[in-house]
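> Sequence and predicted model, in that order:
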Amino acid sequence: MDILPADASPPPQASHITHRKDYQPPAWLVPDAALTFDLGAKRTKVSARLNVVRGAGPRGPLILNAEALELLSVSVGGRKLSADDYSYADDRLTLVIEGDEAVVETEVRIAPDRNTQLMGLYASGGILCTQCEAEGFRRITPFPDRPDILSRYTVTLRADRTDYPVLLSNGDPGELRDLGDGRHEIMWTDPHPKPCYLFAAVAGKLAALKDSFTTMSGRIVALGIWVRPGDEPRCQHAMRALKDSMAWDERTYGREYDLDVFNIVAVDDFNFGAMENKGLNIFNSKYVLADRETATDTDFDNIAAIVAHEYFHNWTGNRITCRDWFQLSLKEGLTVFRDQSFSADHGSAAVKRIQDVRTLRIAQFAEDAGPLAHSIRPDSYQEISNFYTSTIYNKGAEVIRMMATLAGAERYRAGTDLYFERHDGEAATCEDWISAIEDGAALDLSQFRRWYTQAGTPTVNATLTHDADARTATLTLSQDLPNVPNAGGRKPMHIPLKTALFGRESGARLGKERLIELKDAAVQIDFGGIEETPILSINRAFSAPVSVKATRAPGELAFLSAHDDDPFARYEAMQELMSDWLVKRARGEGEDAAAIIDAVTRTLDDQSLDDAFRAEAILTPADTLIVDRIGTDVSPRAVVQARRTLRKTMLSGAGHERLMRIIESGRGGSFDLSPEAKGKRRLRAVALGLLFADPGEEAIAAAAALYDKADNMTDRMAAMTALAGSDTAERVRVLADFHARFRSDANVIDKWFTVQAMAETGDPLATTQHLMAHEDYSASNPNRFRALIGGFAANMPGFHAEGGAGYRFLADQILTVDRINPQTAARFVAPLGRWRRFRQDDAAAMRAELQRMLDAPGLSKDVREMAEKSLA
């Protein structure tokens, strides 16, 4: 069979919906798999020897998924089959086997250098590497490609020694053997059964930063981070993060690493951030390589978090994997919670919480409120690659966090210990996880299970009344559940709300913080001994992923922004002040900003606050959040104008002199990554951005000076970002200088593309189109496509330009990339799917582009599913 060219449009396919209720155990299992690779970029031959045995599923033939493979031979029990002895059609190899076990052998040929989908085995910058989650292994060799089939793998890699001196796979290595004729081979053995989506192999010219880690039982694990030769020094931060992660997982969850080696490989072409393959993590290079000259503080933080995330998967994803893809949040939501906790323990916990919630609100709340809404354990899907959503990851993490909150630290640990004890080596379900936490932590989570089945963001309505004579306060709570597609029911949720009261006169907290468990549609909670007028602080630390609508008297938000002792609640009060103003302004209503100016000024002057917290607190809410607050018939231009007006007002109130002092403070010291140093740089960047709300000569000169004197990428990017939004000669100079300095570093040049695509000066669409013609732009590289096209899609005035030109442009780029890499293309449909929020003309234009995509010949099922759901 011919190999389907990877850059060709796949044939149109009828939509196939997979339902969770239809799950059946596998008809066949594969306890052992032996693979041999004869590697080459143009042609790779893969020989597989599978020991298969009947499983508990319906009795039937052995069906092996096989996609874009040139089938060379098939044997069963040592007998080579003719084409009449098997069926190979519709990406499935079907074999009729009479007995209950057999040895099945196949040989196939694939072309890694033509695999632009970057799923299966593909070439990236001279390196051969794999990506198999979710269904990429079927593009390597025929196999029953589902996560509940766990196999022990033995992998032999053969290749030209000059082209591929390093050969890596899962597990522990044997000896590297010379084969003569300039070729060599190595065998890797993984003793731990794993699903095929965790298979990995890498070959190429690589160099390693090496280290070791001694586990809590005294075993020494060899660590290696493999990169292009010369990049090893930029792996130091990732290596520190890896060792910190291994120690943290032992200390916090009691989980010890279980192989003799742990390797990470960085490649430039990757659809995801990273992949947790057992013992051989493959990373997008932007989440490995870092130094002060090329990486921002955010990059450093992201690298540490993602290294931790993928390492933590060793237990929450690998040792215990998913029974089926409907259980994806079992591993992803849990592991995101684990990496968030790790990052909080290694930095500012308050700032980390603020950043995580902002990400949730921008991405997941919007998803929850639109046509793509789904629960964290959905009932159906069409294309599994579209299943990797903010709901699965970020909301899934919030659900785990609520369970930990309800249990408390000690009982939560008891629950996780029981989960690992019960299910190690299994393909588990979300129900298995919940039951273990229930039993280990002695909790009743019967109602809480609705978080796994009901979609949408609940709204909690809160009203606090005070009876001065009786010295009591009454908190009335109710919950509203949104009517969204695929809601999965609208029964009351179990919502844990951390709550406190503060005295208006004293500014002190009145009693202890209480954890209120809202389970009913409405409830009243009484507080006694309230001697002064109370002010409500609710959902402290964002204890539940809900929207809170609290009835508040004038000045209460300003009070909380100054007095609340919970950092998140204090930040939340500042954001609410700004959001209320922006919503009213975007609707054409006048609103005094005096309370905001006072709160911003007070926050900037409060030296008792962390610099990073001050920076987060004075940031204006994202445009997308204001769009969601308004709800319907939104004018995106009015939202942008409201935000610009507020920033100018804040600038006027905060004062140029105060902001200039912040920009100048802390410069000249030695660079480090302490929370204090990162906080100073963060506050400096935010202050500079606020100055550019109405940039004068002083602001332009300050940005140019910061750029020219910068000894780190954080300050350099802050200056370039500010200048990129101005129509000045310094903008042209700095952008040219930045490209000249870093043109050889792809990850840094991604930043250069993004900064310009997101700049609101001039005509953002024209700027983006101009950059597409740049010699450094390539739509086939996911990072570069995300950097430029993703930056433009996030540019509110550019994307929502009058006449719909931005919508047409995005749809054109989706259709172009869909022919190359459907997974990447599908992720860009969502901005058009938000059409219901906007005024009639904008909505009609967005709908028209969605329909145009659906009418395009050869549209992939990835994009088709997203477009169909967006129009439904």
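Structure received.
> make it CA atoms for all contacts and neighbour counts henceforth
OK.
> How many neighbouring residues does Ala134 have?
19 (other C-alpha atoms under 10 Å).
> Please name the nearest non-neighbouring residue to it.
Tyr197 (6.0 Å; C-alpha to C-alpha, 6 or more residues apart in numbering).
> For the one you found, give its distance to Glu591.
Between Tyr197 and Glu591 the computed distance is 55 Å (C-alpha to C-alpha, to the nearest Å).
> who has more neighbours, the two?
Tyr197 (23 against 12).
> was I right about that one contacting Arg139?
No. Using C-alpha atoms under 8 Å, Tyr197 makes no contact with Arg139, being 11.2 Å away.
> what comes up buried for stretch 222-231?
Residues of stretch 222-231 classed as buried under the neighbour-count rule (16 or more other C-alpha atoms under 10 Å) are 223-228, 231.
> what about it, how long is it end to end?
Calculated as C-alpha to C-alpha, the first-to-last residue distance of stretch 222-231 is 19 Å.
> cool, and stretch 14-28?
Start-to-end span of stretch 14-28 (C-alpha to C-alpha) is 27 Å.
> Show me the contact partners of that stretch.
For stretch 14-28, contacts defined as C-alpha atoms under 8 Å, 6 or more residues apart in numbering pick out 52-60, 62, 148-149, 326, 378-382, 861, 865.
> Narrow those to those in strands?
Among those, the members falling in strands (DSSP state E) are 52-54, 62, 380-381.
> Most neighbours of all those, which one?
Sorting those by how many neighbours each has (other C-alpha under 10 Å) puts Leu62 first, at 22 neighbours.
> The structure to be compared is supplied as follows:
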Amino acid sequence: MKDAQPKTIYLKDYKAPDFLIDQTDLHFTLEASATVVESRLQMRRNPDSASTDAPLVLHGQEMRLLEVAVDGTTLTEDGYALSSEQLTIHKVGDRFELMTRVEIDPQANTSLEGLYKSRTMYCTQCEAEGFRKITYYLDRPDVLSEFTTTIVADKQEFPVLLSNGNPVRCGDMEDGKHFAVWHDPFRKPAYLFALVAGTLECVEDQFTTCSGRDVTLRIFVEAKDLDKCDHAMCSLKKSMRWDEEVYGREYDLDIFMIVAVDDFNMGAMENKGLNIFNTSAVLANPKTTTDAGFQRVEAIVAHEYFHNWSGNRVTCRDWFQLSLKEGFTVFRDAEFSADMNSRTVKRVEDVSLLRTLQFAEDAGPMSHPVRPPSFIEISNFYTLTVYEKGAEIVRMIHTLIGAEAFRRGSDLYFERHDGSAATIEDFVTAMEEASGTSLDQFTRWYRQAGTPEIAVADEYDQNSGEYRLTLSQSCPSTPEASSEEKLPFHIPVAMGLLGDAGNLALKLKGETPDAETEDNTHRVLELTEVSQTFVFENLPEKPTPVLFRGFSAPVRLQFDYSRQQLVAIMSRDSDGFSRWDASQKLAVAVIGDVQGAYIEKGEGDHPVDALLVEAFRAVLNDESLDPAMVALMLQLPTEAYLTEIAETAHVEAIHFARKHVRRYLAEQLREEWRAAYDRCLQEGEFSVTAAAIAERSLKNTALGYLSLLSEKQSIDLARQQFAQATNMTDEMAALAVLVNADQEGADSVRDEALKDFYTRWQHEALVVNQWFVVQAGCHLPGGLERVQQLMQHEAFTLKNPNKVRSLIGAFCNGNAINFHRPDGAGYEFLADQILTLNGLNPSVASRLLTPLTKWRKYDPQRQGLMKSALQRILKEPELSKDVFEVVSKSLKE
């Protein structure tokens, strides 16, 4: 390993910085051979530091120091000490100017952190610790500075020069060079710094803020992508208006810029005034982008813009507080998307992600609290736990104190901490003061890892009309604490009671009815003890409890619903999320029947509960329902989710059972599927309205079922749709059907479609990535060999994270039947790729490890093979900190 004993960093060891940087002046000279960075830092000792005579220790990696000076005096080598990660200045005063000049090589920077080249442009990614690859600096979130940046480069090669803040001046120089100066008046930590230089075109628009200021909006892209910016620009303007109306937050600079970059480790980055985006998160055009892609662009544009306040104007004190900005902002962007589209569909999509992937993370070796107590490499903690579970915690606060108090709390938080680095306690305190509600117990959500489990028991007394509902909570053991050490959480339980005719009125025993209650069939209970009993009265019948409506808390619910009860919730409950959730529970039970029969008897024509068929038929025939909601309810739980909820994942049984049930539903409901397909056919101009997306969603769900029919001509409809599609949503849906078809003659149809698709779209990188994804996910035998062959394709490279995720990531995470081959070849393949990427891009390599970290989920033979692959990775002598942390924690028994 590069560092034989990687250092663990602990939250408990936090100390205020010894020095502060009031002003940062950066000068970049961009050259093909090397880039020279000169920085001038106006520094002073921090009055809040416990040390009054500490030396100045700066972060820095992978650069050559050319000169260092203090107050204009160049230091000799005895005046400083240099290591691979630090520059230490032995003696400095209380106030001084530090100047350093360094040389870096962006073209050789394959980690895509710091300053690097993406195709023909220079760009940066500094979160979390990339700035230390640019110049020597106090690279920590609690050191905020006012930045001025000067960029010098060849004008012909790099006509566009961008950085944070507002443009100050620009001009031409000798030898064909030019310069640009940018100034950001708002203090920020180094991780929010950004620089872009290249040959770019831009789409420009204007936005007038609520106070009447005009802001220039620009999206910079390569010339070929100018026709893919309109949706992002529209999304940006809607985000700016929404943040003003819902949170009272107005944009503060004169210009807001987005740059699309092809080589990028993340989705996007919220650098102040200059957001750098992965091309996949900003470019959208009906011909090249699916509906999901359009919605993703809208959500990510909003997310990064919302960071201007929840992340930039108020940043986090240290990286342990990462969810302070990310969890809060994910909640904000989810609410924005819900307001722009279907609230229920958005909630279902978010919960599906949480249950399938974050719950698995909570149950695995990398499990950690939303605010982790320690880390080795911070890049490994940009996780679903920090982001998605963090957002759920914010949502629970919103539920507990109400929308009005939450808005008062956010106003107080922004006012109190504007221009500073805050903590999670600061956020919670603002919410407490604004609402008058104690959230002391609630903060355990930030400190305790794991997914709470809620066991439910109920009892109805027909004579008295009383219904007793007992809720008990527990939390499994996780690396930081055993289940016995876990203290009870404060859990909001949104609920209703369902009777034969619909939802029943709710009245807790001894409670005085509230005349102001708008809906007496819905309420939020607060579970704070290990076990609590709630007694409802005046009920004429034994109800079916509908618990955690809207997924009011990220928990696992344990209640033995009958299948008839689930059908009742599917058809009659007032909460859309609960109806979808019931459909999933019913499908899980029916798939479980077939799964058990497969384990006992092997393949065969195993019976499928007719109740599922009739429930699906009722949903399909109810044209009053939102088509998007219908499509969600009729999609069976994924293999990934079925694996996550299984105590031991039987790979072949899960795959067979789900496929068997899908085929049965296709056969039994063929007329209904075709009717749904036909009524959702669209004519006229393409639209990304919620209604249009809903119709396409249901149509393509129906197409997927119709393609499973056994007759040879069952894929003709998909072939016709593929040939006639006028948008990428319909084209990709048809292609996925053809790629997975196993009927007689399907091979030639599949090969022809794949060839035709690539021929037409080979010059559109993002579309080719989708082409990789659909082939990586093909469940037919030979999946590993197909992926290995595609790695030799002209369009694939390991140096581009999007390509890696589209092919290797999609295969290993989404194609269980082929990745988990009994011979372990899939595990060895993934280990090979991780070892290669370890030297190219450690951040991407560590994220690819996730499938192997779940080895405890599988049978003993697969466990051994997966552990063997992990052990082989661990033996690599030059292992990065990123990969080492994940592998070493994964192998702990």
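Great, that's in hand. Just so it is clear, the model here is predicted, and its values are computed rather than measured.
> List the TM-score for the superposed pair.
TM-score of the superposed chains, computed with TM-score structural alignment, normalised by the length of structure 1, equals 0.97; 861 aligned residues with a C-alpha RMSD of 1.3 Å.
> returning to what we had before: let me see the contact set for the residue nearest to Ala134 of structure 1.
With C-alpha under 8 Å, 6+ apart, Tyr197 of structure 1 has these contacts: 131-137, 145-147, 277.
> What of Ala422 of structure 2?
When contacts are counted by C-alpha under 8 Å, 6+ apart, Ala422 of structure 2 touches 314-317.
> Look at the residue nearest to Ala134 of structure 1 and tell me its secondary structure.
Of the three states, Tyr197 of structure 1 takes helix under DSSP: H, G, I helix; E, B strand; the rest coil.
> That one -> structure 2?
Matched to structure 2 by TM-score structural alignment, Tyr197 of structure 1 sits across from Tyr191.
> Also Asn65 of structure 1?
That one, Asn65 of structure 1, aligns with His59 by TM-score structural alignment.
> ok, that match touching Gly130?
No. Using C-alpha under 8 Å, His59 of structure 2 is not in contact with Gly130; the gap is 10.3 Å.
> Quick one: list the elements packing against the longest helix seen in structure 2.
Looking across structure 2 with DSSP state H, the single longest helix is helix 576-601. Secondary-structure packing of helix 576-601 of structure 2 (3 or more C-alpha pairs under 8 Å, 6 or more residues apart in numbering; DSSP states H and E): helix 343-353, helix 563-572, helix 610-621, helix 627-633, helix 651-668.
> I'd like the distance between the equivalent of Ala241 of structure 1 over in structure 2 and Leu274 of structure 2.
Applying TM-score structural alignment, one finds that Ala241 of structure 1 aligns to Ser235 in structure 2. Taking C-alpha to C-alpha as the measure, Ser235 of structure 2 falls 16 Å from Leu274 of structure 2.
> Pick out whichever of these two has more residues nearby.
Between Ser235 of structure 2 and Leu274, Leu274 has the larger neighbour count (other C-alpha under 10 Å), namely 25 against 21.
> so what's that one up against?
When contacts are counted by C-alpha under 8 Å, 6+ apart, Leu274 of structure 2 touches 162-165, 194, 256-259.
> Kindly recompute the last result at 10 Å.
162-166, 192-196, 218-219, 255-259 (C-alpha atoms under 10 Å, 6 or more residues apart in numbering).
> Now which residue in structure 1 aligns to it?
Counting by TM-score structural alignment, the partner of Leu274 of structure 2 is Leu280.
> Now its match. Nearest residue, chain neighbours left out?
Distance criterion C-alpha to C-alpha, 6+ apart; nearest residue to Leu280 of structure 1, sequence neighbours excluded, is Asn263 at 4.8 Å.
> is it true that the one you found touches Trp226?
Yes. Taking C-alpha atoms under 10 Å as the definition, Asn263 of structure 1 is a contact partner of Trp226 at 7.4 Å.
> For the match of Ala241 of structure 1, give me its contacts.
Ser235 of structure 2 neighbours (C-alpha under 10 Å, 6+ apart): 229, 282, 294-295, 297-302, 340.
> how far away is the residue nearest to Ala134 of structure 1 from Glu98 of structure 1?
With distances taken as C-alpha to C-alpha, Tyr197 of structure 1 is found 28 Å from Glu98 of structure 1.
> so who does Asp163 of structure 1 touch?
Residues in contact with Asp163 of structure 1 (C-alpha under 10 Å, 6+ apart) are 40-41, 126-127, 182-183, 203-205.
> Could you work out the end-to-end span of stretch 721-735 of structure 1 for me?
OK, stretch 721-735 of structure 1 end separation, C-alpha to C-alpha: 10 Å.
> Buried residues of the host helix or strand of Phe277 of structure 2, list them for me.
Assigned by DSSP states H and E, Phe277 of structure 2 falls within strand 274-278. Neighbour-count burial for strand 274-278 of structure 2, counted by 16+ other C-alpha under 10 Å, picks out 274-278.
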